[in-house]
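A.B. asks: prediction below, plus the sequence it came from.
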Amino acid sequence: MVGRIIILLIIIQAQVVSGQYDYEPVFRNLHGEELKNAVKENYMPQSVLTLTQARDTIYRRVYYYKDSVRCIYTGRAKFLDLNQDPSQYLFDNGGNIDINLEHSYPRSKGADTGNAASDMHALFPSRVDVNSERGSDPYDDIIDSNTIRWYVGVESTSNPDQNRIDVYSEDNNSAFEPRESVKGNVARASFYFYTIYEEQANNADPNYFQSMVETLCEWHNMDPVDSLEWVRNMIIASYQDGKANPFILDCSLVRMYCPELASACQILPTDEVEKFDFYIYPNLVASNEIITIEPNYIAQGTFEILIMDMQGRIINKKTKARHARKIEIAAPQNEGTYILAIRSDATILFSEKIIVY
C-alpha cells in the first residue's frame, strides 16, 4: 500500500458517571507539628522530573483532554498535536493566549530551585499573559469593584459579563483570584507546597503563605475534590515516587492550618466523572499497520482491546497486561471501516471507528 499515512492522534474519554472518590485517611490521629512532620516524611518525593520533563508531562499526560490543554485560570483550550514537542507547540510564539507553565506557589516565593521547582503537584497550564499578570501575587478574594482585569477563555476585559461572573479569574495588581471552579485545586496545591517545602518557602518569604491561609481554607471547603482532580493527583504520583498530594486524599488534613475543618471527610455527589484515558494512534491506518494504545494511570487493570467489523465480528483482539504502559495491535488486512473497542468484563469502556486503506 503506497501513500503517506495521515496520523490522527486522538484521546478517547470513556466516561462512567460516579460520585466523588472515597477519601484515603491521612494520619487521622495526629495533630500540629507531629502531623506536619509525618506528612513531610511520608509524602515528600525524593525524586521528581526535571522542569523540562515535568512541563511536557503536565501537558501531555496530566492536563491533555479532548485534544487540547486548558488554562487553569481561564479554561482557554489550546489544541495540542501529540506529534510535536508539547511545550514548544503550546507556547508557540509566547503570545498572550498561548500556554506556558504556572507555578501556583510562585518561584520567587520558594519554588525556584531543587525539587520544589518541578514538583508537579503545584504546577498547572496557564495562559501566558494571565501567568505573567498573576506573577507572585497572593491568592485572595477580590472585591469586584477593585478588580482591574477579568480573564476567561481567550478574553481579557475590564467589563465582565455579570451573568457569568463566576467563570472569570480576577487580578488587581496586588492579589489574584482564580475562577470559582478551581479555587479548591489551587488551595490544595498551595497547602501541599508549603507543607512539603516549608523551609524553602519561609526562606524566600515567611509571610507569604500566612497571608493566604484563611482564604485557602475557605476555598478548600467551598470547592471539594472531584474525581478529575483525584485522577490527576494519581497520575502525577506515578511520576513522583508514588507520592500523591495528601491534601487531595484526605480533606480533613487541612486541620493543620484550618482547625475548623477537622471533621472527617464526607463523600459528596459531583458532576465530574470517572475517566478512563487512552491515547490511540493512528486511527487512519494502512493494512496490517500497528495501532498503539497507551492507557493513562486510571486505566490500569485488565482490559481487552477489540477490533471488530461493522457487523460486530471480532477481527483481532488483545488483552492488556496489568500495569502495561503501551499496547500494540495490528490493523485488519482488508480495507474498510472498523470499530476499535476497549472492554472490561462485559462493559465497553469506549469504542471508536478506525479506517484501513
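C.D. replies: Received the coordinates, thanks.

A.B. asks: make it CA atoms for all contacts and neighbour counts henceforth
C.D. replies: Noted.

A.B. asks: for stretch 239-257, buried residues please.
C.D. replies: By neighbour count on 16 or more other Cα atoms under 10 Å, the buried set for stretch 239-257 is 239-240, 243-257.

A.B. asks: which residue ranges form the strands in the stretch 251-357 of the chain?
C.D. replies: With strands called from DSSP state E, counting those that start in this stretch, the stretch 251-357 of the chain shows them at 273-281, 284-285, 290-295, 303-308, 314-320, 327-330, 336-344, 347-356.

A.B. asks: between those, which gets nearest to S68?
C.D. replies: Nearest of the strands of the stretch 251-357 of the chain to S68, taken as Cα to Cα: strand 273-281 at 12.8 Å.

A.B. asks: can you list contacts of that closest one?
C.D. replies: 7-19, 227-228, 231, 291-299, 349 (Cα atoms under 8 Å, 6 or more residues apart in numbering).

A.B. asks: of the residues you listed, buried ones?
C.D. replies: Using 16+ other Cα under 10 Å, the buried ones in those are 9-14, 19, 227, 231, 291-297, 299, 349.

A.B. asks: give me the number of residues near L80?
C.D. replies: Look at L80: counted by other Cα atoms under 10 Å, it has 21 neighbours.

A.B. asks: I342 too?
C.D. replies: I342 - counted by other Cα under 10 Å - has 23 other residues nearby.

A.B. asks: could you do G135 as well?
C.D. replies: Other residues close to G135 by other Cα under 10 Å number 19.

A.B. asks: find the nearest non-adjacent residue to it, please.
C.D. replies: P106 (7.2 Å; Cα to Cα, 6 or more residues apart in numbering).

A.B. asks: do you know how far that neighbour is from M120?
C.D. replies: 13 Å (Cα to Cα, to the nearest Å).

A.B. asks: who has more neighbours, the two?
C.D. replies: Taking other Cα under 10 Å, P106 and M120 do not tie; M120 has more neighbours (25 against 20).

A.B. asks: give the contact list for that one.
C.D. replies: Here M120 is in contact with A54, I58, I236 (Cα under 8 Å, 6+ apart).

A.B. asks: the strands of the stretch 251-357 of the chain into a markdown table, with extra columns for distance to Y197?
C.D. replies: Converted to a markdown table, the strands of the stretch 251-357 of the chain look like this (distance: least, Cα to Cα, whole Å):
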| stretch | distance to Y197 |
| --- | --- |
| strand 273-281 | 31 |
| strand 284-285 | 47 |
| strand 290-295 | 32 |
| strand 303-308 | 39 |
| strand 314-320 | 39 |
| strand 327-330 | 38 |
| strand 336-344 | 41 |
| strand 347-356 | 40 |
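
A.B. asks: alongside the first one, take a look at this:
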Amino acid sequence: MNTSNRVILILFFYTSLFSQIPSGYYNDAENTSEQELKAALHNIIDNHQTYNYSSTTDILRESDVDPNDQRNVILIYSGESVDAEDDYPGVWNKEHVWPRSRGDFGSSPPEGSDVHNLRACNGSINSSRSNHNFDYCTTGCDNLNGGSSYNNASKIFEPRDEDKGDVARIIFYMDVRYDGSSGELDLEMTEGLLSQSSKAPRHAVRSTLLAWHDLDPVDDFERYRNDVIHDYQGNRNPFIDYPELAHHLWGDKQNQNWSSSLSVSLVREDEIFIPNPIKTEYLNLESDINFSKIELFNMQGKVIRQLSGYVNRIQMPTSSGIYFLNLKYDNKVILKKLIVSSI
C-alpha cells in the first residue's frame, strides 16, 4: 500500500468511533449462550488467511501505526512511538501476547503467526515479559519504562493501565479461536499460575483478565487494528466488536443468550470531564447526563461505591490511588480513570 493511501485509511478509521463490522458477520452467534456461543464464535473466526511469520512485520507496521505519526508504530506495554522501520534487531520486535511457549507452537501458522496475537513491542520489555502470567504485581516488582511491571520470581507480568484491556481481549480471542479442532491446539485460560517451564496450552489469570477487560475499555486504536487485521486475515476479534461477549462466556452472563441488538455502546471518554487528580470528598460530574447507575472500582476490579437512581455525585474513597468510574445511562456506558489524592 502506498503512503498516501495508507494515511487516508488511518485518518478514516481513527475518526470513526465504531469498527467496520461486516453486515451479518456475527449472525450465527445470535441468541446463543455458553458453549454454543463459544462454538459459534469459533466457527466465525476460524479458517482465516494465514501468513508466514516474517511477513507479519509489514502487517504490524500498518495495524499498530501511531495515528499522530504514520512513520511510527505504538509499542505495547510501554506506549512508545518508534520508527516503524526500526524493527528487529532494532528497537522493536514482535510480542506474542499469548506466549508461543504456552502450547509450544513456535512461529508457524496458524497459532504462531496470527496477527491478532502479535503486537509491536520494545525488545527489552518483550524479554522481561517472557511467558509470565498476566496478573497484578503487588510485591517484589521491577518497574519497566512506560508503566508495566513484573516479578520474575512469581512469574507475573502486569501491563500498564492503558494496555490491560487490550491484552485481555487478545487472550480471549486466542482462547476462542484455537479450540483443538482441525489439528490445532486447544488454548484455554486458567486461574492457577503456570510455571515458566510449563508448555501446557494454558494462560492465566482468567479472573484478572476479565477485570482488566472492564477497567480498560476498547479504544479507537484497537478498533482500527481489528479492521486492518480483518482486511488481511479475513477474521475479527469478537471481543473488540462486542466487549460484553466476554461476560457471556466467562462472567456473570453465562446463562443469558447473547444478541448484538442488546449490546451496550461505549461513549467517548472526553464527553465527561473528570478533574484529575481529585482532592475533594465528593465528585460532582460536570455533565448534562443523568446517570442511572454509577459504580466505582479499585485497581483489583472490586466495586467500592455503587449508586443508582439518576445521580451525578459520588463520594470519593479516603485512600489515595487509581480508581475507575463506570457511568451508565440509557443503553450506554462511560468508563473513566480517576486519580484520588489524600483528602
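C.D. replies: Received it, and whenever you're ready, just let me know what you need. From a predicted model like this one, the values you see are computed outputs, not experimental measurements.

A.B. asks: returning to that earlier point: quick check: the gap between the residue nearest to G135 of the first structure and A204 of the first structure.
C.D. replies: Taking Cα to Cα, one finds P106 of the first structure at 10 Å from A204 of the first structure.

A.B. asks: just V186 of the first structure next, same as before
C.D. replies: V186 of the first structure is 20 Å from A204 of the first structure, by Cα to Cα.

A.B. asks: with neighbour numbers in mind, choose between these two.
C.D. replies: Taking neighbours as other Cα under 10 Å, V186 of the first structure and A204 compare with V186 leading, 23 against 16.

A.B. asks: A strand includes the more buried one, no?
C.D. replies: No - going by DSSP: H, G, I helix; E, B strand; the rest coil, the assignment for V186 of the first structure is helix, not a strand.

A.B. asks: pull up the aligned stretch in the second structure for stretch 218-230 of the first structure.
C.D. replies: Stretch 218-230 of the first structure corresponds to residues 211-223 in the second structure, going by TM-score structural alignment.

A.B. asks: how many other residues sit next to Q254 of the second structure?
C.D. replies: Q254 of the second structure, neighbours per other Cα under 10 Å, totals 17.

A.B. asks: now do the same contact list for it.
C.D. replies: S33, E34, H247, H248.

A.B. asks: cool, and S145 of the first structure?
C.D. replies: By Cα under 8 Å, 6+ apart, S145 of the first structure has no neighbours at all.

A.B. asks: now do D226 of the first structure against E272 of the first structure, distance only.
C.D. replies: 6 Å.

A.B. asks: what's the overlap in contacts for these two?
C.D. replies: In contact with both D226 of the first structure and E272: Q20, using Cα under 8 Å, 6+ apart.

A.B. asks: and F191 of the first structure, what element?
C.D. replies: Assigning secondary structure by DSSP states H and E places F191 of the first structure in helix 183-196.

A.B. asks: if we can go back for a sec, tell me how far the counterpart of the residue nearest to G135 of the first structure in the second structure lies from L325 of the second structure.
C.D. replies: Matched to the second structure by TM-score structural alignment, P106 of the first structure sits across from P99. Here the criterion is Cα to Cα. By it, P99 of the second structure lies 32 Å from L325 of the second structure.

A.B. asks: quick check: helices, which of the buried residues of stretch 239-257 of the first structure are part of them?
C.D. replies: P246, F247, I248, L249 (DSSP state H).

A.B. asks: let me see the contact set for the last one.
C.D. replies: Read that as L249 of the first structure. Y23, E24, P25, V26, W230.

A.B. asks: surely the first one and F247 touch.
C.D. replies: No - because the distance of 10.1 Å does not satisfy Cα atoms under 8 Å, Y23 of the first structure is recorded as not touching F247.

A.B. asks: overlap between the contacts of L249 of the first structure and the second structure?
C.D. replies: Retained in the second structure (both residues aligned by TM-score structural alignment, their matches' Cα atoms under 8 Å) from those: Y23, W230.

A.B. asks: tell me the residues of the second structure aligned with stretch 116-135 of the first structure.
C.D. replies: Using TM-score structural alignment, stretch 116-135 of the first structure pairs with 111-130 in the second structure.

A.B. asks: can you point out the buried residues in that stretch?
C.D. replies: Within stretch 111-130 of the second structure, the residues scored as buried using 16+ other Cα under 10 Å are 111-123, 125-126, 128-130.

A.B. asks: now, those that are in strands?
C.D. replies: L118, R119, A120, C121, N122 (DSSP state E).

A.B. asks: could I get these in TSV, plus columns for distance to G79 of the second structure?
C.D. replies: Output for those, formatted as TSV (distance: Cα to Cα, whole Å):
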residue	distance to G79 of the second structure
L118	15
R119	12
A120	10
C121	9
N122	9
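
A.B. asks: closest to F172 of the second structure among those residues?
C.D. replies: L118 (13.7 Å).

A.B. asks: list the residues that contact the nearest residue to that closest one once chain neighbours are set aside.
C.D. replies: Leaving aside its sequence neighbours, L118 of the second structure sits nearest to H96 (Cα to Cα, 6+ apart; 4.9 Å). Contacts here follow Cα under 8 Å, 6+ apart; on that basis H96 of the second structure touches G112, N117, L118, R119.

A.B. asks: just to revisit the earlier point, average offset of the helix holding F191 of the first structure relative to the second structure?
C.D. replies: For helix 183-196 of the first structure, the mean deviation from the second structure after alignment is 0.8 Å (mean Cα distance after the TM-score superposition for the first structure).
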